[in-house]
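Q: predicted model, plus sequence, below.
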Amino acid sequence: MPGLLARVAPDLGPLRSSPAYRRLLGGQVVSLVGTQITQVAVPLQVWEATRSSLAVSLIGVAGLVPLVVFGLYGGAIADAVDRRRLVLVTSTVMLAVSAVLLVQAVLGSPHVWLLFVCVAVQAGAAAVDSPARSSMIPQLLPGTSLAAANNLRQAGFQSGMIAGPLLAGVIVGAGGYGWAYAADVVSFAAVFYSVLRLPSMPPGDGGRPAGLSSVLEGLRFLAGNKTLLMTFLVDINAMVFAAPRALFPALAYGTFHGDAATAGLLYAAPAVGAFAVTLVGGAVARVRRMGLGVIVSIAIWGLAVALLGATSWLWLGLSALLVAGAADTVSAIYRSTMLQLGTPPGMQGRLQGAHIVVVTGGPRLGDIRTGATAAWWGTGASLVSGGLVCLAGIIALALAVPSFARYDARKAEAARGG
C-alpha cells in the first residue's frame, strides 16, 4: 500500500529541486485567487445590470481581439527579451486594471462599457504575461520533470479556481463588488515578490527579435507538426462547443433558483474536480500515451457538460461540473507537457503564446456560442447540444489523425534530451 500511494501521489520533486519554480508557482497561486474573484465579480456585475446571458457572454468578445493579437505577439516578445522583466511589466498593467475596477465599484452606478474595456485591457496584458510564465518552466526544470511540474501547476491553478469563486460569492454577497476588487488588488503583492526573486530569464538559443516574421515562423513550425497542432485543435473543439461558464449566472439564478453564493459554487465546482485529479498526479504523469489520454478526457468533458444542461437538480449539476473539471485537467496536463517537450527553447514563447490564444480564446468563443444559443433555445438546450457536438468533434479528430492517439511521452523525452 505505501508503494502504491507513492506511485499515485503527486511528484513534489520540482518544488524541492527548484526554489525559483517554487516561488513562481506560489506567487501565481495567490494572485490567481484574486484574479478569479474579479472574473466572477465582473459577470455578476454585468448580470445584475442587464439580466442578460448574452450580455455576460459578450464579456468574452471584449477580450477576444486583444487576446489573439497580444497572445501571438506576446509570445514573440517572450522569445526576444528577459522573461522575468516582461512579467513585471504585464503584472503592473493588470494591477492598474484591477484598481480601476475597484474605483468604479466604490463610486457606484457602474457603466457596463467600462467593465468591458477593463476586461479587454486585462486580456491583452494576460496574453503577454502567460506565455512568458509558461516559457520559464522548461528553463527551470529538466524534461523528465515537466509532467510533474505541470501537474503541480494545475494543482495550484485549481486551488485558486476553487478559492477565488467561493470567496467571490461570499464577498459580493456580504460586502459588494468593491471589496471583491480590493482583494484582487492586494493579491498582486505576491506576484511582484515571487517574480522579483527569480533569476534573469533570457529566451535562450533560437530566440530572435519580436516582429511579424517571428510570429509567422512560430505558426509555420506549429502547422508542420501534426502532434502539436492536434493539441490545439482538440482544445478548440472542447471549449468552443462545450464551455459552460457564461451560463453560470443564468443557471444559478434561474435553473437552480439560487443567488450569488450558488453562482460561486458553480464557478468553483470544476476546479474541485480538477484539484482532485492533481492529488493522484503521480499516476497521471506516468501515463505514456498522452494523446489517447487527451482524447478520452475531452470525450468525458463533453458528456459532463451535456449532463449539466439536462438537469434541474443543483447537486447533480455540481457533480457534472466536478467530472468535467477533472477531465479538463487531465487533458491540460498532457497537452502542456506535449507542447513543452516538442518545442525548441527559443520558440517556447511563440508556441506558448499560440497556446494561450487557444486555451483562453476558445472559451471566449464558447461563451458567445452558449450565450447566443441560450438566448434562442434556452440554457439547458445550449449546454446539451454543445456537449454532444464536442463528443462528435473529438471522435472525428481522433479518426483524422490516428498518430495522435499513439503519442509516447517517453520517446519524446528521449528525443528532447532528458
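A: Received the coordinates, thanks.
Q: use CA for all of it now, contacts and neighbours both
A: Noted.
Q: determine the longest helix present in this structure.
A: For the chain, the helix that runs over the most residues, judged by DSSP state H, is helix 19-50.
Q: helices or strands up against that one?
A: helix 13-17, helix 53-78, helix 112-140, helix 146-175, helix 177-196, helix 248-250, helix 260-278 (3 or more CA pairs under 8 Å, 6 or more residues apart in numbering; DSSP states H and E).
Q: redo that, cut-off 6 Å
A: If you count contacts as 3 or more CA pairs under 6 Å, 6 or more residues apart in numbering; DSSP states H and E, helix 19-50 packs onto helix 146-175, helix 177-196.
Q: would you mark the buried spots in the last one?
A: Residues of helix 177-196 classed as buried under the neighbour-count rule (16 or more other CA atoms under 10 Å) are 177-185, 187-188, 190-192, 194-195.
Q: same deal with the first one?
A: Counting neighbours by 16+ other CA under 10 Å, one finds that the buried residues in helix 146-175 are 146-172.
Q: kindly report the same for stretch 346-366.
A: Result for stretch 346-366 [16+ other CA under 10 Å]: buried residues 346-366.
Q: do stretch 307-320 as well
A: Result for stretch 307-320 [16+ other CA under 10 Å]: buried residues 307-311, 314, 317-320.
Q: ok, second structure coming up, stack it against the first:
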Amino acid sequence: MAAFGFLDVAPLRASPGFRLLYAARAASFLAFGVLGVAVSLQTYALTDSSLQVALLNAAVAGPMALSLMVGGWLADRFDRRTVMVWSRTAHLAAILILMGNAALAEPGILPIFAAAVVGGATFGFGMPALMAATPALVGREHLAGAAALTAVAAQAGAIAGPFLAGAITARMGLVACYGLVALASGLTPILLARLPRLPPARGEPGGDAPSDRTGGLRFLLRSPLVLNLLLIDLVALVFAVPYVLLPELAARAFRGDADSLGLLYTAPALGALIGALGSGRAGASPWAGRWLLACVAVWAGACLALGLVGGLVPALLVLAILGAAASLAGILRAALIQRATPDAMLGRVSGLWVLEETLGPALGGMQMGTSAHLASARLALVTGGGLCLAATAGFAALIPSLRRASLAPEKRPETGHAGLVPADAR
C-alpha cells in the first residue's frame, strides 16, 4: 500500500463531534494567525524595538509553559469538554484587553503585555484537553487523517491570517482587526459546547492516577516510542528550523527586498499545506515510523541545502520541501503519539507535547541566531541541518521501536459462539 495519497476526509464524514471540534480549531487558527501579526505590528509601532516584540513572545511562552502542565492534569481529571469551553471563554479576556487598549487615544504597551500573559495562560489550560479529545471523537484508526485535516486548517490560518491582519489594519485600524479576532475566538467555545461529554478513561492499563501531576513524565520514561517521538521532533526544531535567518538571507544572500522576504516566509507554509493535502494514506501505513524518519531526514537535508543554494527561486523550492516534510512528520508523529498513549494519560502527555513544540522553536531560534552571529547564516544552516541529519540517522539505528512503529489497523481475532479464538487466529 502506498504510504501517502490525497487528503483523508473520513474523520469529518464519520464523526459529527469531530466536525464541531475541527470547525472550532479552524476558527482558532485563523484568529491566532491574525492576532500574532496585529500584536507584533502594534508593539513595534509603539516601541520601535524588535527586542520588545521578542519579549512579548516570552511573555506568552512563560505562563503557557506553566499552564500546560496544569491543563494536562485537568484534562485527565475532569470532563474535557468543560475544560476546553471554560479555557477558550477565558481566553476572550486577552482579546478584550487588546481591543480596549487599541481604542484609546494613546494606547499603552503594558496592557499588551498583560494580554500576552492572560492569553498564554488560558491557551495552555485548554490545549491538552483539545488535543486529547480527538481520539475519543474519531477512533484511533482515523488519527492520522484527523492530524492531516488539522494541519491543513493550521496552514490555511497561517497563510490567510497575516494577509487579513495587514489588510484590515491598513484599511480599518487595529480595533477592527482585534474585533475579527474576538469574533473568531468567541465562536470557538460556542462550537465546543455542542460536543458530547468527554470524560477521561479511568483505570486503563498503562495509565497513572488522574490526581498524579507528574504521571506524564513517568509515562514517557516507560514508553520508549512516545519519548523518542518527542525527542526527534525536539532535535529537528532546535537544529533545522531556519525561519529566524530568513531576513538575513533575503537581504544579504539573495539581495532581495520586502517582497522577497514575504515569499521566503510563505514558501514553507505552502509546502506544509501541500504535504498535509497529500497525506491521505498515512493513517494506515505499517511503516509509519520509517516514513517519519525519512521525513525528518528530508527536513534536515532541506535546511542544509538552504545554506548552499545561490538564488531566490532555489531557496523557495527548498523551503517548500522543508515545509512539506515537516508537515508530514508532524502528522505521523501526532497519530503515533495518540495511538500509543492510553486515554487516561492523553491530557498530561499532550501537555508535555505542546510544551516541547513551544520551547523547541524558541531554542532553535536562539541556536540559529547565535550560530549566524558567530559565523554566518549559511554556515548555521549547513551545520544545523547536518547535525539534525546525523541525529536522525542515530534514532533510526538505535531506536527499534521507532523504526517498527505502525499505523496499520489492529487485527482483532474473531470469536466463536463460546467466545473461543478460532485455531487459525491463535
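A: Sure thing, it's come through. Since we're looking at a predicted model, the values are computed, not measured.
Q: leaving out chain neighbours, which residue sits closest to the aligned partner of residue 407 of the second structure in the first structure?
A: In the first structure, the residue matched to residue 407 of the second structure (TM-score structural alignment) is residue 409. Nearest residue to residue 409 of the first structure, sequence neighbours excluded (CA to CA, 6 or more residues apart in numbering): residue 288, at 4.9 Å.
Q: that neighbour corresponds to which position in the second structure?
A: By TM-score structural alignment, residue 288 of the first structure lines up with residue 286.
Q: helix/strand/coil for its match?
A: With DSSP: H, G, I helix; E, B strand; the rest coil as the basis, residue 286 of the second structure sits in coil.
Q: ok, it - contacts?
A: The contact partners of residue 286 of the second structure, by CA atoms under 6 Å, 6 or more residues apart in numbering, come to 406-408.
Q: ok so, going back, can you tell me how far the residue nearest to residue 409 of the first structure is from residue 294 of the first structure?
A: Separation of residue 288 of the first structure from residue 294 of the first structure (CA to CA, to the nearest Å): 12 Å.
Q: hang on, the earlier thing: got the helices and strands packed on helix 19-50 of the first structure as a markdown table, with distance to residue 71 of the first structure columns?
A: A markdown table is the format used below for these (distance: least, CA to CA, whole Å):
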| stretch | distance to residue 71 of the first structure |
| --- | --- |
| helix 146-175 | 20 |
| helix 177-196 | 20 |
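Q: element containing residue 391 of the second structure, please.
A: Under the criterion of DSSP states H and E, residue 391 of the second structure resides in helix 377-398.
Q: the helix or strand that that helix is followed by packs against which elements?
A: Next along the chain after helix 377-398 of the second structure, taking DSSP H and E as the criterion, comes helix 400-403. Judged by 3+ CA pairs under 6 Å, 6+ apart, helix 400-403 of the second structure is in contact with helix 288-306.
Q: any residues touching the helix it packs on, and which ones?
A: So helix 288-306 of the second structure is contacted by 240, 315, 318, 322, 325-326, 329, 381-382, 385, 388-389, 402-406 (CA under 6 Å, 6+ apart).
Q: may I see the buried residues of the helix or strand following it?
A: Next helix or strand after helix 288-306 of the second structure toward the C-terminus (DSSP H and E): helix 312-340. With burial defined by 16+ other CA under 10 Å, the residues of helix 312-340 of the second structure counted as buried are 312, 315-339.
Q: got it, and stretch 378-397 of the second structure?
A: 378-389, 391-392, 395-396.
Q: what span of the second structure lines up against stretch 353-362 of the first structure?
A: Under TM-score structural alignment, the match for stretch 353-362 of the first structure is residues 351-360.
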